[in-house]
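Undergrad: A structural model of the following input is requested.
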Amino acid sequence: MAPFPASLKHKENEGRRLRDRISRWLPRPSSDDTNTIEATSSDTTEVPASSHDDLDVTTLPGLQLDPGAKDTTASSHLRDGLSNDALGNDIWSAAYSEAVQEFNEEIKRLAVTGGKLENLLQSLRESSDKRSDSLFSRGLRRLKQPLENVRLALDLTSPLAGLDPTMAVTTATTAVKIIAIGICGAEEQLQSLIVDMLENVTVIDECDNITQDMAKEGHIHQDWYKSPRPGHLVLHGNMGSGKTVTMCYLIEEMLRLNERRRPRPSICYHYCRADETGQLVYIYSSLILQLLDQHKSLKVEFEKWYNRAERSESSDPTQSAQELGYFFSTHVQSLRRPLYVVIDGFDECDSEHRTELVRFLNGLSRKTEELKVLLSSRGYEETIKSQLDEMVTIFLDPDQERDGIIARHLVQRHSTEIPPAVKESVISYLTEKADGSAIWMRLTVDYIRRRRITKLSKMKTFLETLPLPKDLAKLYGALFAHMTGGYSDTEELVTKALEILAVARRPLSLLELGWAVALSDPETSPGTIEGIAESVDEMQIFNLLQPLLGQVDVEDPKKYQLRLVHQSLRELILQSEPRRWSHVDRDDDKGPELARGQRQRELEAVLLRLSVQYLLSEEFKHTDLFSSEQKTVQVLEELPGIGVFDEEIDSQADRTDESTKPATFDPSDRGFGEFYAYAACFWLDHFNGASSGSLAMLPDIVNLCRAGSRTLSNWVTMYCRPDCTIAAKFTLDTQDLDPLAVVCQFGPRVAMDQLLVDYERYTESMKNNSHLTTVAQLNLLGEAARLGAIFLHPIVGPEIRNIPLLEQVMNSWTQSERDRARWEELFRLILPTFMRERSANDLLCAACRMGCLPVVKLLFEEAARNPAFKEDLLRDNQPPADRQGKIQSHLGPHQSIGEAAAYGHLSVVRYLLEQDGIEAHIRHRDAHGFNVFHRVAARICTPEAFELLIPHFREGVDEVNVYNDTPLDLVVFGGDWSSLRADSAEVLLRLGGANVRGSYKGENGEWDEPLRRAARTGQAKMCRVLVEHGGDDPRRVLRDDGSRGLIDPFVEILSEEKKTQTLDTLYSLADTYKPRE
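TA: Alright, predicted model coming up:
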């Protein structure tokens, strides 16, 4: 079972979170919205294409086309000019290459003409660092809370961190606008905050002006952008070469060009990381959210799709990658406008998700002419090549001039105490050796600063000893050695902190990291919360780790902000212990992937142990997380109608007003310490990440989830509030939770299997009927494999192997339109046991009632091998006492074919009609005298069912039950009065020759005759069928005193329109009626 998303593991509630965001966007029935949608759909004016200068991409600095890519014809086309009408599959390559070329030329010009870029970097830094009350700083403060709350498709820290341009110097000109670009997966309230910020911050305007100047001077126009042909562009580059920033620059250019195009193209952007953001469900959710935000009318379609899919699948469709992909694909094809899908960090996805994502995008491109796909990746080129059609590949190669600008900025900023001549030597060295790796330059500069060398000769000697970019691990190792000074206790402290950050599910606060490190010290853990607090020294840890961390605001130790300086550092930590970094290339005997996976599971197990042991602290067993006052606030916050007018707040109002913020709480105020929020919200993630490494913690996990305990109540309360809001983000009922429920639903499969092995050992911690609620939840979640393990368990299995639970599972197969194979495998696994323990006929009737054809077939396959089983399967008597002496009161009142037909499972009916020995079931009559036609008429009443059955049992059409009703009587008497009933009556009369008067034989009319019943209930269509196909006399139900009306009064609920329609029909039929001879 895959790990759950960081802030929301329960699948139903993950869907609810997505649905809640969508529901806030539903269009209101106002004239403004209608006009907006109409204007968008009708605005189709095309902007005239502009001309372009000639360009040969093979000469671009820092870029190289892949000569082996399929259909790579960029050079020949580009030499003809981008305005050429003959541009084909390479049009993306042409436009992208031109953009990057002009971009690089602008960097060259800035470097030559006096450091304009350096001035901009300095002004950005001064605005944010020195002028604490600047508009820029205020804007960032306004973004603080929503940025912390948003954990969706994009790692927002990456573009924000660009203000210190270690990734690429170009970030300085676009960093803040990238926030607005990259926010594509976030909530709309954050988007509005960014709009306000962009409108008021002058520094951002300066960045934007430079970007616009680049675009104007680079002649980046729209010919390529508006090409009607699909295309795929893949950007390759080494780690730290600036792929993300280059992608963001291109997105910004596309957004700028969008302003001039009609219809306006759509852009959907996703940034993948090596966590849940790289999973298909997350990626598709992000793309859909952006699509809905750009096309308001699709929000209603989303709600319809969600409700329809939820009904058909009996599970949350927002947790199904297949369902989400289907929605996105279907509605993208109906957009009738260009769509650009940009996936950054493609290599961060695991191999399974990469392959499926490329296959999905390629298939969508084949169906959608105006779709273009842009991917960036460090590797896996063959995976992409083998799946994508018409692909153009561009390599982002190092550029020494760009490296020189970054090197100069880093040295000037971080090495102010070094003499100018020494600085120039360092800049020259970094420029020559960087090979495009900005992260190597940053680490090297920090290392130089810590060595405090001021003499030129010593600096040159020192520089020659530094590892080169290809030996980045050795540079990290040198930094680690310098940070720890060779002291074993310091090495252990830094190692623990780095390993915790490498597997943490979100950025930690300074205090959280301090507490986590303290908990990992055997001398302080386990212990009291007060004792642990005394041993926490978060500033010591920060000072030691500072060179390996991103930007940190030490003034806010509770802010979730601690990240490793670069993805390469995380990968190195997951590959080897820091003390072995200098020899990491020689350590890997088991292969890089195997070794990395094993070490990551080990580190996940460490953080799992810390979290679980912390949550089991003695203090938490006697104190509620919420005070009585907070519980009162919670009730008020969750009252219906609270916030119902929030969307009516004027858009210009100050959204930072404290009155508009949700009420929050701090667990530490209740004595729960600084690590409680993280431990409660993310221990399940580490539980799944640790896999087999979690087994040692199973007894503690059982204790943590003990039914009815305050420990369970507290962590679930926190778990439902990942942002520390008083009002829950979603709900989990602790009444339904215990160790079995938690481990089976949320834990790794290996832990579930072990818990079932040791089940008797933990029964005291379980709640009554835990196995029943667990099976029901697993069924809703679609966990067929896990259900099989529980059904076959020697202790739990016998208690749940009953027909009602089996019916629930069979219904999941029936309701699932796709991915039925997993359920069919489950049936093959568990049905042999059910066959030994339950009556074959009971199983058959249940399967027919649920419409589960695979189970029906398995039963008949066993009957073909086992005569005794066949005899039991096809018996025609009423269900006897079962083998335990209990009456099977839950069974329906009919036999197999009657159950299948009554519930409308026509495929099952067809299959049964083909089986030998089924005749007794066709003619079966239950205790109330209902035959198969009565059953159909009394329930779903589908004409197709009658058409299938009549040829096999024509004599049953006019049989009466104990209430003296024929099937036609029941068809007409049905309470829904639908057109299906009229069609069914027509089949009974036409094919079956049914008596049109039902069970009545006399000459005088009776109150409950079909025609009189149909007339007074306003069934005009039924009246016509009974007269035209059955030959009944319409005059018998009309007054004969000369007045217009029925002999019976209409039922009260009928409208005057229905009454008039019925009378008109009957009088029309009476005028043309001719008695049958």
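Undergrad: CA atoms for contacts and neighbours, from now on please.
TA: Fine.
Undergrad: and Leu510, how many neighbours?
TA: Neighbour count for Leu510, taken as other C-alpha atoms under 10 Å: 24.
Undergrad: I figured it was touching Leu562, is that so?
TA: Yes. Taking contacts as C-alpha atoms under 8 Å, Leu510 lies within contact range of Leu562: 6.9 Å.
Undergrad: residues contacting Ser428?
TA: Neighbouring residues of Ser428 by C-alpha atoms under 8 Å, 6 or more residues apart in numbering: Gly404.
Undergrad: a strand runs through it, doesn't it?
TA: No. Counting by DSSP: H, G, I helix; E, B strand; the rest coil, Ser428 is not found in a strand; it is helix.
Undergrad: Tell me which stretches of the stretch 701-850 of the chain form strands.
TA: Secondary structure of the stretch 701-850 of the chain (DSSP state E, counting those that start in this stretch): no strands present.
Undergrad: Give me the contact list for stretch 275-293.
TA: With C-alpha under 8 Å, 6+ apart as the test, stretch 275-293 has contacts from 4-6, 22, 25, 152-154, 184-185, 266, 268-272, 298-299, 318-321, 324-325, 328, 346, 348-350, 353, 357, 505.
Undergrad: So which of the residues you listed belong to strands?
TA: 266, 268-271 (DSSP state E).
Undergrad: most neighbours, which of those residues?
TA: Of the ones in strands among the contacts of stretch 275-293, with other C-alpha under 10 Å as the count, His270 tops at 28 neighbours.
Undergrad: Next, the buried residues of stretch 104-116.
TA: Residues of stretch 104-116 classed as buried: 104-107, 111 (neighbour count, 16 or more other C-alpha atoms under 10 Å).
Undergrad: Another for comparison:
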Amino acid sequence: MLRNSAEAGNEKPEVITPRPRDAPPSVNDVASGKTGDSNCWESAYQEALHSFGSSDNEHETHAIGNSPDVNELLSILRREREGLSESSWFQKGLEKLRGPLGNVDFLLHLGRAVASLDPTASTAVGILSAVTTIAVGACGAAETVGNNIVEMIKVMPIVDRCDIIHQSDRSEHIRQALVDVYKEVITFYLETHKLLNSKAFTAKATVRQLSGELDKATRGFNGAANRLKDMIYLATKEDTLEIKEGIRTLQGISPSWPTLQSNRPLIMPNVQVDGRINTERFQQIGGYHDRMKRIRNDEACQWIFRDASFGSWLSAPTSQYLTFFGVLGCGKSVTTSCIVDYLEDKAKAEFPHPLILHHYCKIELGSTGSECIYISLLRQMLTKQRRLYLAFQAWYDEELGSGTTEPMLSIPALESFLIKCYEYCGRPLYVVLDGLDECDEDTCRGLISFLDRLRKLSLSREGSPPLKVMFSSRNQVSVRRLLSNSPSVSWFQSLSRDRLIAEHHINMELSHLPPESKSWLIRTLPELSHGSALWIYLVVKNVRASYLNELHSVRKLIDGFPAYSKISETYASLFDRITGKDEDTRNCLSLALETLATAQRPMDVAELSYAVALDASSGDFTTLSALAGNVEPKRVRELIGPFVTSIHIDYSVEGNAAPILEQVALIHQSLTQLVQLARPSNWTDDLKGPQSSADKKKERQAVRKRELHGQLLRSCVGYLLLDEFDKIALLSPQHRSEEAVFDLPFYEAQPDEERFLDPVASGFGPFFTYAACHWLAHAELAAQDSLPSVAELVKLSAVTSKRRENWVEQYCRPDCTRGRKFEMPYRDPLAIAACFGSSALLAEMLDEDLDDWDTFVADDPMLEAERLMLEYGRLATYRSLFQHPKARQSKFFFLATTAYFDHSHRVPSTHLCEDAEEWEKLFGLVYEGADVLVDERLGNGLLCHAAKLGCMPMLRSLFGAASRNASLRAEMLRNGEVEAPRHMSVGEAVRWNQFAAAKFLLQQPGIGTHTRYRNSAGDNVYHLAAESDCGGEMARLLFEHFNEGVDERNGDGQTPLDIAVFFPNRLEFAQALVRIGHVDIRGGRSAEMYRPLRVAVRRCNQAWCSFLVDECGADPSTVLELDADGNSRFVDILDDIPGFEEESRERKQSMLEFICSLAKTKAGKRHRMLAVPGHDKTGMAGDEQP
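TA: The predicted model follows:
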């Protein structure tokens, strides 16, 4: 019997322990980061479960998760579905349901990932799993499939979409509909329990009976699920209407906005994200994953799924890390791609569906930076959780409003939003990061620190979904140190796995070989490879390139091939075999490999061919037509074949097909590093000579990398200077008039619209897009002697030239979209020279006529150049030009102070110099510029500006220079006339809560005039401190130097205490004033209603009231009076909370009770004092009587 079988199995199902849940967060909560536990499914399940909690149902609800009969049935079905044999009920159920349901993702993946489902019904996820398993098994055991069961399984996946609860205004309706669904699921489960206890059936008979009885029991579920589906549809529809309304608002503001057609569908694609970044790089990362899928043998990757550490990581209920360590070339990236697909497949059979995010950190893809990793993860998250788009837009606008120049390039801003997304989604999150060893150590440290914060957040909140992170890396000491507490999986050599890999590559690449040659290679290569999948791949490519077929020739080739441990010799041998001794061929392939090793992204063959032709020509071509005659794409593609991997990118968007582009990148990091170490045509000779130490190789590689960037920079500039590009236009007038349409948020291209620009069709050739978008990046990394000359820069970037217009428009559209994605930060030749040029180049550029409006665009080109030099951290370059006649010395100091503040407080772009010594040297220029500050009367303003921003290097330099220059000291310490709320130096430091700056200033001789200064509103430094976010430390500091100012009144008659009482968070400051300054607690204003205690009562601030009564001796009875019935009430009308009348009433009543309790306590103390013998009973003031 079922019951006995269950007992024999000793199964102990988990007992349900309902947990309280927090209310789900709102959209505003998401924007502000205030999110709590967001597991809407568990919350709804627990509420549904409690609804069955009456005494009549208590016995039945106890059966959930505790029914031996149900558990035995589930065990039988589970054992069958794990085998998925053709005769199992579960498999038959899948086959029967596939007909009426069609290609339902949930059902298909249920069949492949059933082993991961835990059929215990004590959780929201478990009961759905249990009910679905029973339903499928019931369909398999019955002769016919009930319509209601079909409908039930069909609508079951709608439950996964219920996390829209957190976003929609209909959240309460959706939540209640979800509760109703869970009630019906529980009813289904209980019905199963009743049927199993009604008679003693065999399992098969029971399941057959269930197929009929449960077909009736599912009617209620289907009705509830369809109501839930309607609610979600309405909520989604409202989001779409909100977007449409936003566009109509734009139309109302500007009639030039295009009319929104009511019959045009709107979607929410990655416009906001893609509009801020070069999405081509992230499409290449997606293409790389597809390429890994194409070249892998899935069977050769299965070993990792059988590893105990991987299984523990996967099944752990809490957040976990796992690191996959492997040697160079063992196939880590291929295995990682298989893990990603396995997790994706597994997730589709789980409720709620976990989020699976992945990223490949590859030098050849340019995807190893922190910003690139975070944006890649963010794009995937937004794609899979489209409800996050509105939250993304709110976050982006908020970051811009807070002063972040570009949120998508700010690491702290990206980390902050990713944390909000994780909290908001309420789903398990899997993150798979491949190639951690290819990132620099700072990036690794920052990335793991961020993930640690996410993990701690998950572990600190009960019920939070787990975060599972898997890294893959070479076995490097730096990585092991960072992940020392993380469990790991280590690659091991396996001959059987190597045979699978060899057979896979040989069948793909060498299908033309005779059977005996293929068989010999499949047997031999695994034994020689010693586990190096990369070596097997290169050998196969070498055999293919040799055009050898017969076994004896292939055997001879392999016998002469370098061993697996000498991967550099393998590359060199392959290069020599392809090129032979033909110098032109060797030069062509060398240039191609050098270009790919240096390029900012993978390139298509046409781009690569033009770059090679330009480099080989040494600038001999002046027209595109002449250059085109020397380009050989077929030859280049054939030569690079064994050294590259193909990446296919689909540029299509919904409703608009685009061609799939093939791009190529070097096959492995080891090849990139070898190219960066030596010219490919010299590999064989270099490897024969004595080998340098690791440090020498590193130095040599750094020098050569700059040379290679200079080489590709010359190709880019040479291409952009071709004559045609100063005569034709990239954008037509019609395109410019339509551009606003493509910049619209949420705009969807239509099938008949051409969304992509085609520079080739417009006459600009294949290399124009790369050259225009990336020449500046190469300029930043190139050796100084490789930079364009002044004449070339002026020709390339003169403001009124057609050439500049063309390449700038392309630079702003790196993906060839019609709408701009970037703005050009470098507006003229001087700005480019300031960011990338040497001191000599910049000095030569300054000799040009800066007032030539045909060349320069800024109102003050030199000032703009100085700003850019600061932004890019080119401090040493500027110091060398400080004495140039065109240098704007006085204004520069203000710019430098602001830049230092950005550097110190806002973590600016990676270009900003982080060397503190360099900043000190820069501000030391004040010694040389002192006369300018005096002559232009800017010393005082610069001092106040530095104090406001807390720029200590500037403050030290100013007073150091002033100690040698009396005129500068007098200029700095004069009292200027400023409008409130501005102040002199000490007041500015206090107003912006710059404690270190205030302390430094107060120690300087002669600063007393600034300390005692009052602005146009009569405010002294204490008034400013009371208005600012200063604490007790600032109050004590000021009192040491200016104690007489604590009770001074400003122009409105207010003392600092009068101001502080209006701010709840100024209590610490006020406490310090009272304790060390003995301020007058009555304040400065004569009107009773402005006395501090009266103000604190009107503001409903109990903490302030306690402080004023307990520490300051204020009498609470002075704010109370009796009404006609003898009940206490307040003398004043308390301030209302706008829009919250009910809350105002509750707070007022609470405040009244609190003040009455203070009055009673104080009266009791007074009576006890009067009872003391000798106490003066007449000394009490009249207004202090109880």
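Undergrad: What's the TM-score once they're superposed?
TA: Laid over one another, the chains give 0.65 as their TM-score (TM-score structural alignment, normalised by the length of structure 1), with 878 aligned residues with a C-alpha RMSD of 6.2 Å.
Undergrad: re earlier: possible to save the buried residues of stretch 104-116 of structure 1 as TSV with distance to Ile283 of structure 1 and secondary structure?
TA: Shown next, in TSV, are those (distance: C-alpha to C-alpha, whole Å; DSSP: H, G, I helix; E, B strand; the rest coil):
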residue	distance to Ile283 of structure 1	secondary structure
Asn104	31	helix
Glu105	34	helix
Glu106	34	helix
Ile107	33	helix
Ala111	39	helix
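Undergrad: Turn those residues into JSON lines, including distance to Phe834 of structure 1.
TA: Shown next, in JSON lines, are the buried residues of stretch 104-116 of structure 1 (distance: C-alpha to C-alpha, whole Å):
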{"residue": "Asn104", "distance to Phe834 of structure 1": "70"}
{"residue": "Glu105", "distance to Phe834 of structure 1": "74"}
{"residue": "Glu106", "distance to Phe834 of structure 1": "74"}
{"residue": "Ile107", "distance to Phe834 of structure 1": "73"}
{"residue": "Ala111", "distance to Phe834 of structure 1": "78"}
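Undergrad: With respect to Leu140 of structure 1, which of these is nearest?
TA: Ile107 (27.1 Å; C-alpha to C-alpha).
Undergrad: pretty sure the closest one is touching Arg402, no?
TA: Yes. When contacts are counted by C-alpha under 8 Å, Ile107 of structure 1 is listed as touching Arg402 (7.1 Å).
Undergrad: Neighbours of the corresponding residue of structure 1 for Asp902 of structure 2, how many?
TA: Matched by TM-score structural alignment, Asp902 of structure 2 corresponds to Ser812 in structure 1. Neighbour count for Ser812 of structure 1, taken as other C-alpha under 10 Å: 24.
Undergrad: Would you mind identifying the next helix or strand past the top helix by length along structure 1?
TA: Selection of the longest helix in structure 1 by residue count, based on DSSP state H, yields helix 592-615. Using DSSP states H and E, the next helix or strand after helix 592-615 of structure 1 towards the C-terminus is helix 628-637.
Undergrad: start and end residues in structure 2 for that next one, please.
TA: Under TM-score structural alignment, the match for helix 628-637 of structure 1 in structure 2 covers residues 733-742.
Undergrad: Check the mean deviation of that stretch from structure 1.
TA: For stretch 733-742 of structure 2, the mean deviation from structure 1 after alignment is 1.7 Å (mean C-alpha distance after the TM-score superposition for structure 1).
Undergrad: Mind listing what's buried along that stretch?
TA: Those would be 741-742, for stretch 733-742 of structure 2 by 16+ other C-alpha under 10 Å.
Undergrad: How about stretch 892-907 of structure 2?
TA: Those buried within stretch 892-907 of structure 2 under the rule 16+ other C-alpha under 10 Å are 892-903, 907.
Undergrad: Take the residues you listed and write them to CSV, including distance to Ile373 of structure 2.
TA: Formatted as CSV, the buried residues of stretch 892-907 of structure 2 follow (distance: C-alpha to C-alpha, whole Å):
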residue, distance to Ile373 of structure 2
Phe892, 36
Phe893, 36
Phe894, 35
Leu895, 32
Ala896, 31
Thr897, 32
Thr898, 30
Ala899, 27
Tyr900, 27
Phe901, 27
Asp902, 24
His903, 23
Val907, 18
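Undergrad: Can you tell me which of those residues lies closest to Met292 of structure 2?
TA: Looking across the buried residues of stretch 892-907 of structure 2 and measuring by C-alpha to C-alpha, the closest to Met292 of structure 2 is Val907, at 36.1 Å.
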